[in-house]
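Asks: sequence-free structure coming up:
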């Protein structure tokens, strides 16, 4: 009797206890709950909600097979996280190239002629594009790239809890940390670079902001060396200035465009890859680049590239979709290869405010959010 009672109790627990499991189904989370079903009754219990169904399962209870039914309800799609650009309505701005980026700016590097612009004066979060200024400050300060630095707990991301392959205690040269920070957007590497600046991270951030003022990046402000904070903001016009100046530094050109790199960390070799796959494409001639992403910023990309014999700086901010920023770069390149000035943008027909520069430039604009 005791054995039967115990078996019954376990069976009841298995029948009524919610299952602590989640399953992925077409990008949605399926919430599973086990329910008690009488024999021949499952068909009656199929819910009218088309997101809910019953699944037959065979389990073992004390070594014996038992048939149970699980009520599976597919969760509604999660609400999309709005970026700062979305909240400002920049995603509603149309352009003649149908870019997925809310902000775009393309500049002839040699003549400073604006070739294309869209919301280019709006200051938005820039995510890991911040690291380009981090690298610029390190190189301009002529810090010893062979000095061994140690990753500490202070370099761990307690803001967005991003992961890292650099364990606390890892010892590495400043040059290698700079390399993987720029090429692979390694957050702990960028944090360690800022922390090991004379005066510490606060002095480093102050140097970043001083450099921004020196370059007349008036819509730019930094609060950390990694870009994890959404308070690191800039405009596309400002970032084009940074890209143009950073392109003069051979080390930044090399580190940002290497397809991959191997570092020694704790006695083991770690292979890092570039976050921008375009650097390995033979049909691209990229001189400098940096990617970035946090939810508040969307997908971001800055690049210097040679297109049709012309040195071009491209900036794309708040792009929607994992590959959309590089796809926008491809759209822009094809457009630049095809245009013959002057070009009158098709966006004008849609009632979008458009300006045309003295050359072939196209502009679609909005007022800046931050001055």
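Replies: Right, received. Where do you want to start? Note that the coordinates shown come from a computational prediction; the quantities given were computed from them, not determined experimentally.

Asks: contacts and neighbour counts: CA atoms only from here.
Replies: Fine.

Asks: residue contacts, the spatially most central residue of the chain?
Replies: With distances taken as CA atoms, centre = their mean, the residue of the chain nearest its centroid is residue 293 (1.8 Å). Contacts for residue 293 (CA atoms under 8 Å, 6 or more residues apart in numbering) come out as 126-128, 299-300.

Asks: repeat that for 10 Å
Replies: The neighbours of residue 293, taking CA atoms under 10 Å, 6 or more residues apart in numbering as the test, are 125-129, 185, 227-228, 299-301, 317-319, 322.

Asks: hold the first one in mind and look at this next one:
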């Protein structure tokens, strides 16, 4: 009996095993079929929904919710006064990028190079050279403390400054920052604290210009932010010649960098004219300037090839082109011994 039952039991286990295997194979197939039917149910449900609601409504709602890409209006750069006057169309032997240029031998007053030198244009922060000259010659104490006020904040161009309202520095420090790094609030504070106030200071700026014979020059404020501060290359060469005779202006304008302590903070300023850090240059006095109406401007007194030269560049097109023009002039003087290329002589530099 035992011999008979063993095969039967064996066959029974085989049958059960086959049933289990069959179920294991059938279950995934059934689940797959169920997954296939689910999208169909969703589709049917969506169809029923569309039948109940107009199909166009969601589309119109979606169309209203999508915003078109914002358009950014292109604002072209404002042309300078020199560009509007066509001064850049005038050529010169050195292919300068400045529309106005003048190079004069300081000792002999010989004009080595001139280009539109009588044109009267905005002079931007070259204005600060006259501001510095008046302050230096005023006899006011350089160690007197001056505080930046709301009156010194630029409302002309909206320019920024690291000298916040309430900052207090000496007059000498303010003058240093105005000449070296063209600090507008410092320059305005210098004029505001002049005896008689800002209005009196501007009167003195114009009186000084007249005394020096700068007949093309007019000042309305001490920073140069206003385009109504205007002059010619001829007048500016006169101013550079006089300012170079002031030891304080020579020192402060050519300082490569300067630090001022404000409580726990120390502010580091650099000269706006990178040429003062170039060992190839021997610069006795300098000032840079820029507003859109004036273009890039630069005045300098420098020793080149054994000569003391006064250089004026106005309305230069390009951030570094005024420095490039100075380099072109230096190379030209060194290689040609400063042979004059100006078309015609002009009145001598006064001062």
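Replies: Arrived safely. Model, not experiment: these values are computed from the prediction.

Asks: What's the match for the residue nearest to the centre of the first structure in the second structure?
Replies: Under the alignment defined by TM-score structural alignment, residue 293 of the first structure is paired with residue 290 of the second structure.

Asks: now residue 224 of the first structure
Replies: Residue correspondence to the second structure (TM-score structural alignment): residue 224 of the first structure is matched to residue 221.

Asks: Help me confirm that the match of residue 293 of the first structure is found in a strand?
Replies: Yes: according to DSSP: H, G, I helix; E, B strand; the rest coil, residue 290 of the second structure belongs to a strand.

Asks: I'd like the distance between it and residue 124 of the second structure.
Replies: Residue 290 of the second structure sits 5 Å away from residue 124 of the second structure, going by CA to CA, to the nearest Å.

Asks: do the same with residue 38 of the second structure
Replies: 76 Å.

Asks: circling back to that earlier point, please pick the buried ones from the contacts of residue 293 of the first structure.
Replies: 125-129, 185, 227-228, 299-301, 317-319 (16 or more other CA atoms under 10 Å).

Asks: Surely residue 210 of the second structure and residue 219 touch.
Replies: No: if you go by CA atoms under 10 Å, residue 210 of the second structure and residue 219 don't touch, sitting 11.1 Å apart.

Asks: In terms of neighbours, single out the busier of the two.
Replies: residue 219 (24 against 14; other CA atoms under 10 Å).

Asks: Once you drop chain neighbours, what's closest to the more buried one?
Replies: residue 229 (4.6 Å; CA to CA, 6 or more residues apart in numbering).

Asks: who are the neighbours in contact with the one you found?
Replies: By CA under 10 Å, 6+ apart, the contact list for residue 229 of the second structure reads 120-127, 217-223, 294.

Asks: what ranges do the strands span in the stretch 101-250 of the second structure?
Replies: For the stretch 101-250 of the second structure, the strands defined by DSSP state E, counting those that start in this stretch cover 111-115, 121-122, 145-147, 168-170, 230-231.

Asks: no no, the stretch 251-351 of the second structure
Replies: 257-262, 265-270, 282-291, 295-304, 307-316.

Asks: Output those strands in CSV; the columns should cover distance to residue 56 of the second structure.
Replies: Rendered in CSV, the data for these read as follows (distance: least, CA to CA, whole Å):
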stretch, distance to residue 56 of the second structure
strand 257-262, 67
strand 265-270, 64
strand 282-291, 57
strand 295-304, 59
strand 307-316, 61
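
Asks: Compare the ones you listed and report which one is nearest to residue 198 of the second structure.
Replies: For residue 198 of the second structure, the closest of the strands of the stretch 251-351 of the second structure is strand 282-291, at 21.0 Å, according to CA to CA.

Asks: Give me the mean deviation of the closest one from the first structure.
Replies: Following superposition, strand 282-291 of the second structure is found to deviate from the first structure by 0.3 Å on average (mean CA distance after the TM-score superposition for the first structure).

Asks: gap between the counterpart of residue 301 of the second structure in the first structure and residue 324 of the first structure?
Replies: Residue pairing (TM-score structural alignment): residue 301 of the second structure is matched to residue 304 of the first structure. Distance of residue 304 of the first structure to residue 324 of the first structure, given as CA to CA: 18 Å.

Asks: for the alignment partner in the second structure of residue 194 of the first structure, what are its contacts?
Replies: Mapped onto the second structure by TM-score structural alignment, residue 194 of the first structure lines up with residue 191. By CA under 10 Å, 6+ apart, the contact list for residue 191 of the second structure reads 131-132, 134-135, 152, 197-202, 205, 221-223.

Asks: quick one, helices of the stretch 51-200 of the second structure?
Replies: Using DSSP state H, counting those that start in this stretch, the helices found in the stretch 51-200 of the second structure span residues 56-65, 81-84, 127-137, 171-180, 184-192, 197-211.

Asks: Nearest to residue 272 of the second structure, out of the contacts of residue 229 of the second structure: which one, please.
Replies: Lowest distance from residue 272 of the second structure to these (CA to CA) belongs to residue 125, with 10.9 Å.

Asks: could you check the distance from the residue lying closest to residue 239 of the first structure once chain neighbours are set aside over to residue 288 of the first structure?
Replies: Excluding the flanking residues, the one nearest residue 239 of the first structure by CA to CA, 6+ apart is residue 315, at 7.2 Å. The gap separating residue 315 of the first structure from residue 288 of the first structure is 12 Å, by CA to CA.

Asks: pretty sure residue 94 of the first structure contacts residue 104?
Replies: No: the pair residue 94 of the first structure and residue 104 fails to qualify as a contact (CA under 10 Å) at a distance of 11.4 Å.
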